[in-house]
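> Show me the folded form of this:
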Amino acid sequence: MLYSKIEMFSDNQAVTADAASTNIYDLGATGTPFGGSALSRDIGGGCKVPISVLVTETFNNLTSMNVKVDRSADGVTWTTVYQSGEVPVAQLVAGYQFKCPAELGLGVNARYVRLYYDITGTAPTTGKITAGIVASRQTNSAMGVAI
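Okay, here's the model as predicted:
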């Protein structure tokens, strides 16, 4: 999988408690016309813009994790627009790929996008995630999850 450093949410980020991704993706200020509306951002121009969320270090202790995609107009108040669902610790091994939406930001007016890692159970002492916008997700891994 090819990641762009500019479009990374997490770069081998240690997740030891509920946490937002290290980086927040800025879609740009409103008022830039795309597709006829001065308020529309129409990110991707009708193309699917996939997000890859990959476990790079096996997690311990926790019961499960849910990865959320959040959007915000101001970078302060966040709304969850997608959830991966609870993934049990037994699956959170290096190489596991979370299910994520195939489209990002199409026709939305929120300026910012982040990921939020929601832990259930005991806080892990090991476990890392690399996540970002990619050209396409790798789906040929035995541990990966294709959608």
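
> From here on, just use CA atoms for contacts and neighbour counts.
Noted.

> center of the chain - which residue?
Nearest to the mean C-alpha position of the chain, counting by CA atoms, centre = their mean, stands L115 at 4.3 Å.

> Looks like it contacts V15 (just checking).
No: taking contacts as CA atoms under 8 Å, L115 lies outside contact range of V15: 12.0 Å.

> Okay, the residue lying closest to L2 once chain neighbours are set aside and I43: tell me how far apart.
Excluding the flanking residues, the one nearest L2 by CA to CA, 6 or more residues apart in numbering is V134, at 6.3 Å. Applying CA to CA, to the nearest Å, one obtains 14 Å for the distance of V134 from I43.

> quick revisit: got the contact list for the residue nearest to L2?
Counting by CA atoms under 8 Å, 6 or more residues apart in numbering, V134 touches 1-4, 7, 49-52.

> 6 Å - rerun?
For V134, the contacting residues are 3, 50-51, taking CA atoms under 6 Å, 6 or more residues apart in numbering as the criterion.

> Just the buried ones from those residues?
Judged by neighbour count, with 16 or more other CA atoms under 10 Å as the criterion, the buried members of the contacts of V134 are 3, 50-51.

> Mind checking which of these land in strands?
3, 51 (DSSP state E).

> Now flag whichever of the buried ones among the contacts of V134 is closest to T32.
P50 (22.9 Å; CA to CA).

> next up, for comparison:
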Amino acid sequence: MILDQQTLLSDAQAITVTAVSTNVIDLGPIASGLVRDIGKGKPIPLLIQVTEAFAAAGAGTLTFALQVDNDVAFGSPTTVWTSAAIGKAELIPGKVIIPEFIPRGTNERYMRLSYTVATGPMTAGKVTAGVTMGNQSNG
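So this is what the prediction gives:
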């Protein structure tokens, strides 16, 4: 798979407490009268992958959410996809978090990921995420 610096949301970002992706993708302005939804049509590959094992003193879990907003500060984000809570035992290097494509409803100017830690904090763990040219599939 090929990652691009301009479409990278998190680059081996350490997640120990609830946080948002280091980077935001600007999908560009929308002309008056037009509607955007980059989740429609040809699937756009999205990779969310654990790059360092997660650890916590307790039974730590992590939930991933893809958010959009027309405000770069994400004053009122809309969540277009949320994962189930994933336990620290499953958050091992190479673990790919589904969805593999940007979902429908991704229709505002800015896009980011939100990471919610529960029963934490985590004491270790990193994630790399972003839009790719295509995701590797061994299945």
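
> picking up where we left off before, look up how far T63 of structure 2 lies from the counterpart of the residue nearest to the centre of structure 1 in structure 2.
If you follow L115 of structure 1 across to structure 2 using TM-score structural alignment, you land on L113. From L113 of structure 2 over to T63 of structure 2 the distance is 10 Å, taken as CA to CA.

> and if you look at I2 of structure 2?
Between I2 of structure 2 and T63 of structure 2 the distance, using CA to CA, works out to 25 Å.

> And the two? Which one has more around it.
T63 (17 against 10; other CA atoms under 10 Å).

> aligned partner of the more buried one in structure 1?
T63 of structure 2 maps onto N66 in structure 1 when the alignment is built from TM-score structural alignment.

> quick one, what contacts that match?
Under the criterion of CA under 6 Å, 6+ apart, the contact list for N66 of structure 1 reads 84-86, 118.

> one more time with 10 Å, if that's ok
With contacts taken as CA atoms under 10 Å, 6 or more residues apart in numbering, N66 of structure 1 has the following neighbours: 18, 83-88, 98, 116-120.

> Could I have the PyMOL command that selects the buried members from those residues?
The following PyMOL command selects only the buried members of those, with burial defined by 16+ other CA under 10 Å:
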select buried, resi 83+87+98+116+117+118+119+120
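
> So which of the contacts of N66 of structure 1 are in strands?
For the contacts of N66 of structure 1, secondary structure assignment (DSSP E) places 83, 87-88, 116-120 in strands.

> Work out for me the element A31 of structure 2 sits within.
When elements are defined using DSSP states H and E, A31 of structure 2 is found to belong to no helix and no strand.

> Look at Q5 of structure 2 and give its secondary structure.
Assigned state for Q5 of structure 2: strand (three-state reduction, DSSP: H, G, I helix; E, B strand; the rest coil).

> Verify the stated contact: it with D11.
Yes: if you go by CA atoms under 10 Å, Q5 of structure 2 and D11 touch, sitting 9.0 Å apart.

> Need the overlap of contacts for these two.
Any residue near both Q5 of structure 2 and D11 by CA under 10 Å, 6+ apart counts here, and that gives 23, 130.

> And the two? Which one has more around it.
A side-by-side neighbour count of Q5 of structure 2 and D11, using other CA under 10 Å, places D11 first with 17 against 11.

> check contacts around the closest residue to the match of L115 of structure 1 other than its chain neighbours.
Residue nearest to L113 of structure 2 in three dimensions, not counting chain neighbours: L66, with 4.6 Å by CA to CA, 6+ apart. The neighbourhood of L66 of structure 2, defined by CA under 10 Å, 6+ apart, consists of 20-21, 77-83, 99, 102-103, 106, 111-115.

> Buried subset of these, written for PyMOL?
In PyMOL, a selection of the buried entries from these looks like this (16+ other CA under 10 Å):
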select buried, resi 20+21+77+78+79+80+81+82+102+103+106+111+112+113+114+115
